[in-house]
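Q: fold the following and give me the result.
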Amino acid sequence: MKLYDYILSPSCYKVRLMAALAGATLDLRAVDFHPGGEHRGPELLSLNPGGSIPILVDGDLILTESAAILVYLAAKAAPEWLGRASAEDAAREQQWLSFSGRLTTSLGGARLHEMLLRPGDLAALQAAGIAALRELEAGLVEQRLRGRNFLVSDRPTVADIACFPYVALAPDGGVSLDPYPAIRLWSRALRALPGFIEMPGIHRLHELKPEPNLEQSEV
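A: Got it, this is the predicted structure:
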């Protein structure tokens, strides 16, 4: 399987992370996303006319959406990462996979504005990102009340991997994670998984702080 990859892309990172956790091997093909704009060159546009990365090629199969790639890797290499134990879990998985797109648009857009000077309304992107984080925090608190540490069940699924990178990198776009203890606990749980790999820019400073206390925090 070949992954057209940019090392600083959270969307590409979530694919590399899923592969590492699932024990799948990827042939990485580096893309000069910035400043070269190779993703909009003729070679990559022939694979993905949408002009985005990541792109996964496996034989005759070409996948261009990160959520679909995560599901494919899990189904192929580690089906236990699919939240399909019940109809409720399957629906929750799809809900959070769809939700991850909002994180990409809002928190990812703010990050691109701040780091790569991409045009956009930073205040609006940050406000949308904060709204998404509040929704994620509420969902994680609800799960904890049910005895679950992850978005779908008591074990991580592709939904957690889909949401994690843009949340972890929210400070790059000027959005703090300090008000969200459940998110920080969830992040620690994901980092502790066997096979977890880092991405440049996702630091561990929050892990030096005291353990978040949900009872003393407001959602």
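
Q: C-alpha from now on. contacts and neighbour counts both.
A: Fine.

Q: now the helix or strand where Gly139 lies: buried residues?
A: Element membership for Gly139, per DSSP states H and E: helix 122-145. Using 16 or more other CA atoms under 10 Å as the test for burial, helix 122-145 gives 122, 125-126, 128-130, 132-134, 136-141, 143-144.

Q: show residues contacting that helix.
A: For helix 122-145, the surrounding residues in contact (CA atoms under 8 Å, 6 or more residues apart in numbering) are 102-103, 105-107, 109-110, 113, 149-153, 167, 173-175, 180-183, 186, 219.

Q: and it, how far from the chain's centre?
A: 14 Å (CA atoms, centre = their mean, to the nearest Å).

Q: of the contacts of helix 122-145, grab the buried ones for PyMOL.
A: Of these, the buried ones can be selected in PyMOL as follows, counting by 16+ other CA under 10 Å:
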select buried, resi 102+103+106+107+109+110+113+149+150+151+152+153+167+173+175+180+181+182+183+186+219
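
Q: which ones among the contacts of helix 122-145 lie within helices?
A: The helices, defined by DSSP state H, take in 102-103, 109-110, 113, 167, 181-183, 186 from these.

Q: I'd like the structure of this one too, to check against the first:
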Amino acid sequence: MKLYDYVLSASCYKVRLMAALMGRKLDLKAVDFHPGREHRSAAFRALNPAGTLPVLVDGDLTLTESTAMLVYLAQVSKAGAWLGAGPVQTAQVQQWLAFSARLGASLGMARLHDMLLYPGDIDGFRRAGVECLRELEAHLTEARFAGRIYLTGDAPTIADIACFPNVALAPDGGVTLDDYPSIRLWSRAIRALPGFIEMPGIHRLHELKPAPEAVPPLESLP
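A: Below is the predicted model of the structure:
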């Protein structure tokens, strides 16, 4: 499988991460997204008329939507549990995939604005991003009270992988995660998955240290 990739893209990272979790090796083809805007070139548009990243090519198959790539990687890896078990969870997964698009249009756009100077209403992007984070935090808090850590159950699905990057990278767009403890615990659980890989801005070790609230107070230390 060949992935047309930009290392700083949250959408590209979703696919790289999913492939790593599935134990699939990707042939990465770097695209000069910024500043070269190679994704808008005639040559690239011949591959993907929309001029967007990522693009996954496997034999005669070309996919241009990252969520479709997550589904494909789970299917070819015979990891059906990642798609949802039964009609209820499968529908829930699809709902969170739609939510991931809202994350990209808010937190993702705020990050593009701040990091790559993309034009747009930065205050609007951040407000919409905060609304998404509050919605996600409420859901994950309720799940945590029920003994679950992931979006749709006791195990991760492609929904978690679709939503994780833009949430984890929210600080790059000026949106802090300090007020969202359930999101931080969910993020830590994803970072601890076997096969997890990093990207610039998303690391693993500091998130796996004890949470601040788990550190004993000074007066209790010997």
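
Q: TM-score for these two?
A: Scored against TM-score structural alignment, normalised by the length of structure 1, the superposed chains reach a TM-score of 0.93; 213 aligned residues with a CA RMSD of 1.5 Å.

Q: check contacts around the closest residue to Ala30 of structure 1 other than its chain neighbours.
A: The shortest distance from Ala30 of structure 1 to any non-neighbouring residue, by CA to CA, 6 or more residues apart in numbering, is to Asp5 (5.0 Å). Going by CA under 8 Å, 6+ apart, Asp5 of structure 1 touches 12, 28-31, 53-55.

Q: among the residues you listed, name the ones in helices.
A: Using DSSP H, the members of the contacts of Asp5 of structure 1 that fall within helices are Cys12.

Q: out of the contacts of Asp5 of structure 1, who has the most neighbours?
A: Pro54 (25 neighbours; other CA atoms under 10 Å).

Q: that residue and Leu3 of structure 1: what is the separation?
A: With distances taken as CA to CA, to the nearest Å, Pro54 of structure 1 is found 7 Å from Leu3 of structure 1.

Q: do Arg146 of structure 1 as well
A: For Arg146 of structure 1, the distance to Leu3 of structure 1 (CA to CA) stands at 37 Å.

Q: ok, the two, which is more surrounded?
A: More crowded of Arg146 of structure 1 and Leu3, by other CA under 10 Å: Leu3, with 22 against 11.

Q: please enumerate the strands of structure 1.
A: Under the criterion DSSP state E, structure 1 contains strands at 2-5, 27-30, 55-58, 61-63.

Q: need those in CSV (columns: distance to Ala78 of structure 1).
A: Shown next, in CSV, are those (distance: least, CA to CA, whole Å):
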stretch, distance to Ala78 of structure 1
strand 2-5, 18
strand 27-30, 18
strand 55-58, 16
strand 61-63, 18
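
Q: out of those strands, flag the one nearest Pro200 of structure 1.
A: Of all the strands of structure 1, it is strand 2-5 that lies closest to Pro200 of structure 1, at 13.6 Å by CA to CA.

Q: pull up the aligned stretch in structure 2 for that closest one.
A: Mapping strand 2-5 of structure 1 onto structure 2 (TM-score structural alignment) gives residues 2-5.

Q: mean deviation, the matching stretch versus structure 1?
A: Compared with structure 1 after fitting, stretch 2-5 of structure 2 deviates on average by 0.3 Å (mean CA distance after the TM-score superposition for structure 1).

Q: my guess is Arg118 of structure 1 contacts Gly173. True?
A: No. Arg118 of structure 1 lies out of contact with Gly173 (CA atoms under 8 Å); the separation is 11.6 Å.

Q: give me the common contacts of those two.
A: Leu112.

Q: if you drop the residues flanking it in sequence, what lies closest to the most centrally placed residue in structure 2?
A: Residue closest to the average C-alpha location in structure 2 (CA atoms, centre = their mean): Pro165, at 2.7 Å. Leaving aside its chain neighbours, Pro165 of structure 2 sits nearest to Ala10 (5.4 Å; criterion: CA to CA, 6+ apart).
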